[in-house]
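Enquirer: Please find the sequence and the predicted model below.
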Amino acid sequence: MDFDFALLLVVLTAVSGVIWLLDRLFLAKARAQRAQAFETMTALSQEEREARSRNALREPVAVEYARSFFPVLFVILLFRSFIAEPFKIPSGSMMPTLLVGDFILVNKFSYGLRLPVLNKKVLDVGEPKRGDVFVFRYPENPKEDYIKRVIGLPGDEITYRNKVLYVNGEEIAETGLGPYVGPGESGRSMAGAQVKLEKLGAVEHRIMELPQAFIGHEGTWKVPPGHYFAMGDNRDNSQDSRFWGFVPEQNLVGRAFVIWMNFDNGIDFSRIGTLIK
């Protein structure tokens, strides 16, 4: 069952805000009037008048919670929707750049400001660049987030053949770096993999290949307008555009830019603060 945290956050913020606003506009005034009425009752003792006045001014539990939580929820909603959103890496498809257990931050305004839940762009401030590590909503299930690298821009021709990548007919340069040595269970599972340095335009980054593996998805793809071609850095262990097609522009979430924590059977302090490139 898919859990839409963004929708829940919007609903909680809206409900608490409406309760707080209604209280400020109507209910608080009514409580103040009742309290003042008790204070003028001469038939009651001073202690009784003060006690009843305090009780009349007391906020209902719902209003008290709304007043306390609304500012916090509102700030979280703004930050998460328009500035940065945290994600956890669940698989090894972006190894060696990102490891299982990495917690990353995604820049939400890199590709334009979008309304939460609706994902409608309201301000165009940038577009994906070739080589970006980006988060997007999986085209076949928009409630699921994927993270890959931008390989093809609208209009590009992408070819992947014999483990070699071509963009618009030009072979992308690679330099061998040797066998992969990495931490954790995911690192042990990739024993025998070879790491290469790939130069994708102005971006240099590491990729991983399994020499004996054949993923069975080679070919040439023409990227249509308003779409992007995505691939994982773990080229022989990634479900990406080679399998399910292109990423529509409206599915973009943002650009991954930093690892703020790694927890995979323990904290790996060496990865904290690592910039993603």
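Expert: Received the coordinates, thanks.
Enquirer: switch to C-alpha atoms for all contacts and neighbour counts from now on
Expert: OK.
Enquirer: Grab the longest strand from this protein for me.
Expert: For the chain, the strand with the greatest residue count under DSSP state E is strand 252-262.
Enquirer: Helix or strand next in line after that strand, which one?
Expert: Proceeding N to C from strand 252-262, the next assigned helix or strand is strand 274-275, under DSSP states H and E.
Enquirer: ok, which stretches of the stretch 1-150 of the chain are strands?
Expert: Using DSSP state E, counting those that start in this stretch, the strands assigned to the stretch 1-150 of the chain run over residues 84-88, 102-107, 113-114, 121-123, 133-137, 145-152.
Enquirer: burial measure for the residue lying closest to residue 53 once chain neighbours are set aside, as a count.
Expert: In space, and not counting its chain neighbours, residue 53 is closest to residue 35: 4.2 Å by Cα to Cα, 6 or more residues apart in numbering. Here the number of neighbours of residue 35 (other Cα atoms under 10 Å) works out to 21.
Enquirer: Second structure follows, compare the two:
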Amino acid sequence: MDFALILFVLSIVSGVLWCYDVFKARKSRPKGTPDPWWVEYGASFFPVILPIFLLRSFWLEPFRIPSGSMIPTLQVGDFILVNKYAYGVRLPVINRKVIEVGQPQRGDVMVFRYPHDIRQDYIKRVIGLPGDRVEYINKRLSINGKSLETTAAGDYLIPGSFDVFQRFEENIDGRKHAILNNRDAQAFIPEQLIVPHEFSGNCQHSREGVRCTVPAGHYFVMGDNRDQSADSRVWGFVPDENIVGRAFFIWFHADRILPPSGVDFSRIGSFH
């Protein structure tokens, strides 16, 4: 069951018990008589659960990075904070936007519900906005006909492995971030890996890569670990209603491959 739904139900139930206790039960209960256990425990949870529910639903939500698709920006085992307010106020559980605050920008690291299974949360970098023409040809990224500036930054060893990739600094709308390319990986997506979607006709796949026009109300996203990321090149675009928020801060890191305990405090901080 979705954790947001669990918190919502607990908030409602404990809130009803708290109101019952404060406005009715205490007035009719003889002095010195203890509260029934179900009232005592239920009502006492409400002041704790409600702030957590409101904070998590409308401002900040924690996530853990489970895969390497965003290396080197985010590592497996990073615990991050996501600003849910950045892209508008949404009703919890149903995730429907009710107040417009801001829109995703190119270069943002965004958490969203996977379009083909909304029970799964994904994290990728926003590359294309609605109406953009995105091309990833021979491992070079272009947006609306303009090739993004990239600067070689040496080799990069994937933590916990023997894989050495090429590292580049990519500039998207004046915002710089690191990406990885595998020298030995092909530029195109094999046909058998491509997931059909509503706007499949907006993309043209070839031996050189992919070209896509982003439909209205949708976003094109990619992982920074370009050759080890299943993203919009594979399964299509992210609809606005699937957006969770903008990731911006690593508050903890724990991964069993790191000695001695898997904890790396140097990872704590903001990222781009």
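Expert: Received it, and whenever you're ready, just let me know what you need. The structure presented is a predicted model; accordingly, all values stated were derived computationally and were not measured.
Enquirer: what range in the second structure matches the longest strand of the first structure?
Expert: When the second structure is aligned by TM-score structural alignment, the counterpart of strand 252-262 of the first structure is residues 243-253.
Enquirer: average distance between that stretch and the first structure?
Expert: On superposition with the first structure, the mean distance recorded for stretch 243-253 of the second structure (mean Cα distance after the TM-score superposition for the first structure) is 0.4 Å.
Enquirer: Okay, buried residues for that stretch please.
Expert: 243-250, 252-253 (16 or more other Cα atoms under 10 Å).
Enquirer: Kindly report the same for stretch 133-153 of the first structure.
Expert: 133-139, 146-153.
Enquirer: What of stretch 186-201 of the first structure?
Expert: Buried, per 16+ other Cα under 10 Å, within stretch 186-201 of the first structure: 186-187, 190, 193-196, 198, 200.
Enquirer: Inside helices: which ones of those?
Expert: 186-187 (DSSP state H).
Enquirer: Need the nearest residue in space to the residue nearest the centre of the second structure, chain neighbours excluded.
Expert: For the second structure, residue 111 is the residue whose C-alpha lies nearest the centre (Cα atoms, centre = their mean; 1.6 Å). Leaving out its chain neighbours, the residue that sits closest to residue 111 of the second structure by Cα to Cα, 6+ apart is residue 123, at 4.4 Å.
Enquirer: Tell me the spacing between the one you found and residue 86 of the second structure.
Expert: Look at residue 123 of the second structure and residue 86 of the second structure: by Cα to Cα, to the nearest Å, they are 15 Å apart.
Enquirer: so which strand or helix has the residue mapped onto residue 177 of the second structure from the first structure?
Expert: Taking TM-score structural alignment for the superposition, residue 177 of the second structure sits opposite residue 205 in the first structure. Residue 205 of the first structure is part of strand 203-209, with elements assigned from DSSP H and E.
Enquirer: neighbouring contacts of that strand?
Expert: 95-97, 130-131, 180, 193-199, 233-236, 277 (Cα atoms under 8 Å, 6 or more residues apart in numbering).
Enquirer: how does it look with 7 Å?
Expert: Strand 203-209 of the first structure is contacted from outside by 95-97, 131, 193-199, 233-236, 277, using Cα atoms under 7 Å, 6 or more residues apart in numbering.
Enquirer: how close does it sit to the second structure?
Expert: Superposed on the second structure, strand 203-209 of the first structure shows a mean distance of 0.4 Å to its aligned residues (mean Cα distance after the TM-score superposition for the first structure).
Enquirer: counterpart of the helix or strand just after that strand in the second structure, which residues?
Expert: Scanning the chain past strand 203-209 of the first structure towards its C-terminal end, the next helix or strand to appear is strand 219-222 (assignment: DSSP H and E). Under TM-score structural alignment, strand 219-222 of the first structure corresponds to residues 210-213 of the second structure.
Enquirer: Could you check how far the matching stretch is from the centre of its chain?
Expert: For stretch 210-213 of the second structure, the distance from its own C-alpha centre to the chain's C-alpha centre is 23 Å (Cα atoms, centre = their mean, to the nearest Å).
Enquirer: likewise stretch 19-28 of the second structure?
Expert: 43 Å.
Enquirer: in that stretch, what's buried?
Expert: Of all the residues in stretch 19-28 of the second structure, those buried under the rule 16+ other Cα under 10 Å are 21, 25.
Enquirer: what's it in contact with?
Expert: Contacts made with stretch 19-28 of the second structure from outside it, assessed by Cα under 7 Å, 6+ apart, are listed as residue 39.
Enquirer: if we go to 8 Å?
Expert: Under the criterion Cα under 8 Å, 6+ apart, residues 39, 43 lie in contact with stretch 19-28 of the second structure.
Enquirer: The closest residue in space to residue 205 of the second structure that isn't next to it in sequence and residue 239 of the second structure: what is the separation?
Expert: Taking Cα to Cα, 6+ apart as the measure, residue 205 of the second structure lies nearest to residue 211, with 6.6 Å between them; neighbours along the chain are not counted. As for residue 211 of the second structure, its distance to residue 239 of the second structure is 18 Å (criterion: Cα to Cα).
Enquirer: now residue 269 of the second structure
Expert: With Cα to Cα as the criterion, residue 269 of the second structure and residue 239 of the second structure are 29 Å apart.
Enquirer: These two - which one has more neighbours?
Expert: Here residue 269 of the second structure and residue 239 are compared on neighbour count by other Cα under 10 Å; more neighbours surround residue 239, at 18 against 12.
Enquirer: if you skip the residues just before and after it, what's nearest to that one?
Expert: Counting by Cα to Cα, 6+ apart, residue 239 of the second structure lies nearest to residue 218, which is 4.3 Å off, once chain neighbours are set aside.
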